[in-house]
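**Q** Quick one: sequence plus predicted model below, questions after.
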Amino acid sequence: MQDAHATHAVFNQVPELDGLDLFGVDPTLQRAVDAFGGGFGREALSAYGALAGGPLAAAGELANRHVPELRTHDRRGHRIDVVEYHPAYHELMRAAIAHGVHGLPWESPREGAHVVRAALELLHNQADSGTDCPVTMTFASIPTLRANPALAALWEPRVLSRRYDPRDLPADAKEGLTLGMAMTEKQGGTDVRANTTTARATGERDAGGEVALLTGHKWFCSAPMSDGFLVLAQWDGALSCFLMPRWRPDGTRNAISIQRLKDKLGNRSNASSEIELRDAFAWAVGPRGRGVATIIQMVALTRFDCMVGSTAIMRHAALHVLHHIRHRAVGGRRLVDQPLMRAVAADLALETEAALWLSMRVAAALDAREADPREALLVRLATALGKYWVCKRAPQHVNEAQECLGGLGYVEEHVLPRLCREAPVNSIWEGSGNVQCLDVLRAIAREPETLGVLRDELGRAR
């Protein structure tokens, strides 16, 4: 029966790109994983690729449409400082943690562990980038947490648990924990040495170590429902690192007030907040006055993950371009058969592959850095270079992909507008472009042999 409302035939439409195994359709990622010792993880990657290209992709759309909401008080007027998320957010978090995106290299250290974990993260980011923020911070926290061995012994087993536990409870009542990081303050931004938050020693020690009370604020605290936060504060005038739990060990809420949530351009599924501290309980992590040196281990890994995240955004945009041009015809010829479009698509694919190989090479260096000092030097330099270049290129890459799709790539029913809003964040977070340039100069000045390591690496790639 003919549709009474039909005015025209609908044809020359591209089929939906649903239900993909994002690992199975990415031969470059498969080759990189095998080349850098991650072949043991192929089965897990295929399983997660199917999730990321199917159910998690749908969850990512929902989690970004239904953004987190802050509840400062309960219905009786008690201060609770709770952020409520859509169930899709929890579905994404549960999947990432169940598959070890938050801790595989620490849980099962072996050759290729960082490579497999980076590949898992790349797949997850194609479903949703916002939830990768708490996952990344949890992953990156472990080396810094280990600067306080007593505290690490208490927290690390549950931080590395494969069970996601979103309940707002004290840490020792939960099956799994997530960790965040809060350094930035209003007056300083990247200049954390200008921080004014203070730490006051209590003279007490417990099973987690030396206790201090923190007073001040943090201007950008993402994932505020994390179970603990690694923060910086001035301790007798010396910037020091602390772990500040969401709940005190005595079972009462810590003195952390969430002032508001940021209304961000992208990264909408992830809550980013402003917080104030009023004698908030915290444990010292690392030596007094060595706060930056202690927390920089966490920062370095989050910078690496920024590069992986931007690579994922570029990969997903390119995937949609390649799918579109294979099915869409203009002037009686498929777009993929037209020289100009082939040139643009090839350029997008080439840049995506370059970013992917760089990310996986740095992941392999992370695996090898303990045994090989040259690999450690490469990690230091290549992370900053990759963070600078890949993250800066992602917005232009996505915009080019939108041009390939035309108007379809600009409407919110398609994923590309979300990627367009998401793409700038990784070049800003964890130190923007100038900060990465200064880090490169610092690395070369302190360890001049770093430049030789990079030259050797580039020589082998020619």
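**A** Arrived safely, thanks for sending.
**Q** Could you use CA atoms for every contact and neighbour count after this?
**A** OK.
**Q** how about stretch 224-244: buried residues?
**A** Residues of stretch 224-244 classed as buried: 224-235, 238-244 (neighbour count, 16 or more other Cα atoms under 10 Å).
**Q** To clarify, my last question referred to stretch 416-430.
**A** For stretch 416-430, the buried set under the neighbour-count rule, 16+ other Cα under 10 Å, comprises 416-428, 430.
**Q** Report the distance from that stretch to the chain centre.
**A** Its chain's C-alpha centre and that of stretch 416-430 lie 11 Å apart, by Cα atoms, centre = their mean, to the nearest Å.
**Q** what's the answer for stretch 368-377, then?
**A** With Cα atoms, centre = their mean, you get 24 Å for stretch 368-377.
**Q** Just the element for the closest residue to Gln436 other than its chain neighbours, please.
**A** With Cα to Cα, 6 or more residues apart in numbering as the criterion, Gln436 has its nearest non-adjacent residue at 5.2 Å, and that residue is Ala384. Assigned by DSSP states H and E, Ala384 belongs to helix 373-405.
**Q** One more to weigh against that first structure:
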Amino acid sequence: MTTRSLPTPSAAPVGTDLGTHEVTNQAPPLAGFDPMACDPALVDAVRREGAGEALPALRGLGRVVGSAEAREHARLANENSPVLRTHDRYGHRIDEVEFHPSWHRLMEISVGWGLHASPWQADPGSGAHVARAAGFYLVSQLEQGHCCPISMTYASVPALRHDPALAALYEPGLMSRSYEPGLARPESKAGLLAGMSMTEKQGGSDVRSGATVATPSGDGTYQLIGHKWFTSAPMNDLFLTLAQAPGGLTCFVLPRVLPDGTRNPIRLQRLKDKLGNRSNASAELEYDGATGWRIGEEGRGVATIIEMVSMTRLDCVLGSAGTIRAALTEAAHHVAHRSAFGTRLADAPLMQTVIADLALESEAATTLALRLAGAADRGERELLRLALPASKYLVCKRAPTVVAEALECLGGNGYVEESGLPRLYREAPLNSIWEGSGNVTALDVLRAVAREPASVDAVLTEIDAAAGADEWFDRAVRELRSELRAREERRARRLAEMLALCLQGSLLLRHAPEEVASAFVSSRFLPDGPWRTAGTLPAEAHTQALLERVSPTP
């Protein structure tokens, strides 16, 4: 049989432009931009909430966040997930997690800027929680996974202070701005990170149903036996956990390495295969007679950690606000450089309206999140008791929707991993689940309304500061007051949403430019119900001004 060879095409000289790969009408890479220059809502809120002196430092952090190098580290940290190493090559149990170098670089950035603990220093300066919140919001736009150990460390300090001796032992390392990965005796390390280990498989958010047992050892320590279902950042140096002591549910601190240098028997069973948050390891772990030190009284575990929960809920709001802002930035950048049917997308009325709507959502989330951080600085406990869970409910719920709309602005490009939007989309639902999913958070709102009337008064005082500014807003506040009196469990989500939305409306009416406040109120407080999808703003909304306000520039 005769074989015939296919004709060999003539080779073109190296470097010849064949005209088949000319790239036109694509947005340039979004790198080397200043995320604060296109976020006046953040800058204004930092000043208003008492941290104006921190703005020069925050601008420096913003330049890092917007740099091509940092954005590449974010990509690499997510594409190279952590790996569990239960044993070394010789068969010794080590229970370690191996991270990509880009994870460590992101951690160095956030720890180096003090985002893990700076407000707890002896003399943190004015507006310390606000300054830290703004920084956390910025790095959340860069990469959410590494924010988890940063947030848990920030939240752990108030709980540790229930035991002055333990606080004195660990706080110097927790306050340090040195990032030192790896397991070693806490006293020997230049810097420490803390985590929390609460969830068990039979309970989820119902931490009181935990079955982990803590038995007194006679020397002031306890031995813990039990299985924890979800523990993030298991390579942190110490963990706050709940266990059933003889006197009831109690809070403990467990270091990964004991004072004598031996490993505490905290066994990492497996890493969770999560939807998003891929750079961050989340583990199931087993306490196999692990040594813990009690924090607070036996039986008072929930009361001991409650402030820790509040701080992490604040970071949920900040993280979701950062995710919303990151998605808006990507969409605004794309439409500024992409044309369709002979028109630049940013000049097309319908696209302009969509981006403007996302900008309103971002401004409202950012303004509310920084107001909560200001309340933390000023010790407004009554306001936070109700405003914080309500804000977590709404802002975290809105994040996935905003990211989906932003992704759609990029069309098919947005559905491709290289755009970065799929990572944001996978990340977006997390904060709505962490520290209490929607129903848990809404029920907490209802509980605060029923049991703590001072918190209702504080929130209504904040909302009423904008009374008379807009008739639609005033009507919504009247409806909110009726809902507050009803206190029906089946309507708890509606109550949480109305509370947060009225807080956002009040803040924007008082502090935002007229074009922002009027567009927000006219779309979010319609007499016949709220808006349904982005891009349905009323005709009088100043969409071009809103778009220009938030578009990134090199």
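**A** On my side now, so go ahead. What you are looking at is a predicted structure, and each value in this text was computed from that prediction instead of being measured.
**Q** quick one, what contacts Leu335 of the first structure?
**A** Residues near Leu335 of the first structure by Cα atoms under 8 Å, 6 or more residues apart in numbering: 325-329, 341-342.
**Q** Aligned to it, what sits in the second structure?
**A** Under the alignment by TM-score structural alignment, Leu335 of the first structure pairs with Leu345 in the second structure.
**Q** One more: Glu353 of the first structure?
**A** Under the alignment (TM-score structural alignment), Glu353 of the first structure pairs with Glu363 of the second structure.
**Q** tell me the average deviation of the top strand by length along the second structure from the first structure after fitting.
**A** Criterion DSSP state E: the longest strand present in the second structure is strand 282-295. Superposing on the first structure and averaging over aligned pairs (mean Cα distance after the TM-score superposition for the first structure), strand 282-295 of the second structure comes out at 0.4 Å.
**Q** whereabouts in the first structure does that strand align?
**A** Strand 282-295 of the second structure covers residues 272-285 of the first structure once aligned (TM-score structural alignment).
**Q** List the buried residues in that stretch.
**A** Residues of stretch 272-285 of the first structure classed as buried: 272-277, 279-285 (neighbour count, 16+ other Cα under 10 Å).
**Q** for stretch 107-116 of the first structure, same thing?
**A** Buried positions in stretch 107-116 of the first structure, judged by neighbour count with 16+ other Cα under 10 Å: 111-116.
**Q** List the ones among the residues you listed that fall in helices.
**A** Members of these lying in helices (criterion: DSSP state H): 113-116.
**Q** With the first structure overlaid, report how far the longest helix along the second structure is off on average.
**A** The helix that spans the most residues within the second structure, counting by DSSP H, is helix 301-337. Superposed on the first structure, helix 301-337 of the second structure shows a mean distance of 0.7 Å to its aligned residues (mean Cα distance after the TM-score superposition for the first structure).
**Q** ok so, going back, what about the longest strand of the second structure, distance to the chain center?
**A** Worked out by Cα atoms, centre = their mean, strand 282-295 of the second structure lies 26 Å from the chain centre.
**Q** and if you look at stretch 67-85 of the second structure?
**A** The answer for stretch 67-85 of the second structure is 18 Å, by Cα atoms, centre = their mean.
**Q** what about Ser110 of the second structure, helix or strand, and which?
**A** Assigned by DSSP H and E, Ser110 of the second structure falls in helix 101-112.
**Q** What residues in the first structure pair up with that helix?
**A** Counting by TM-score structural alignment, helix 101-112 of the second structure corresponds to 87-98 in the first structure.
**Q** Tell me the spacing between the residue most central in space within the second structure and Arg494 of the second structure.
**A** Nearest residue to the geometric centre of the second structure (Cα atoms, centre = their mean): Gly319, 2.3 Å. To Arg494 of the second structure, Gly319 of the second structure is 23 Å away according to Cα to Cα, to the nearest Å.
**Q** all strands for the stretch 101-250 of the first structure, in order.
**A** Listed in chain order, the strands of the stretch 101-250 of the first structure (DSSP state E, counting those that start in this stretch) span 179-182, 198-206, 209-222, 228-235, 238-245.
**Q** TSV for those, including distance to His78 of the first structure?
**A** Shown next, in TSV, are the strands of the stretch 101-250 of the first structure (distance: least, Cα to Cα, whole Å):
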stretch	distance to His78 of the first structure
strand 179-182	25
strand 198-206	27
strand 209-222	21
strand 228-235	22
strand 238-245	20
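**Q** Between the ones you listed, which one is closest to Gln2 of the first structure.
**A** Nearest of those to Gln2 of the first structure, taken as Cα to Cα: strand 209-222 at 53.2 Å.
**Q** now for that closest one, which elements pack on it?
**A** strand 179-182, strand 198-206, strand 272-285 (3 or more Cα pairs under 8 Å, 6 or more residues apart in numbering; DSSP states H and E).
**Q** one more time with 6 Å, if that's ok
**A** Here strand 209-222 of the first structure touches strand 198-206, strand 272-285, going by 3 or more Cα pairs under 6 Å, 6 or more residues apart in numbering; DSSP states H and E.
**Q** which of the residues in the first one are buried?
**A** Along strand 198-206 of the first structure, these residues count as buried under the neighbour rule (16+ other Cα under 10 Å): 198-201.
**Q** Stretch 242-258 of the first structure too?
**A** By neighbour count with 16+ other Cα under 10 Å, stretch 242-258 of the first structure contains the buried residues 242-249, 253-258.
**Q** from these, which is closest to Ile296 of the first structure?
**A** The shortest approach to Ile296 of the first structure among these belongs to Phe242, at 12.9 Å (Cα to Cα).
**Q** Report the contact partners of Leu123 of the first structure.
**A** Leu123 of the first structure is in contact with no residue at all, counting by Cα atoms under 6 Å, 6 or more residues apart in numbering.
**Q** what do we get in the second structure for it?
**A** By TM-score structural alignment, Leu123 of the first structure lines up with Leu138 in the second structure.
**Q** again, but for Tyr410 of the first structure
**A** The alignment partner of Tyr410 of the first structure in the second structure, by TM-score structural alignment, is Tyr415.
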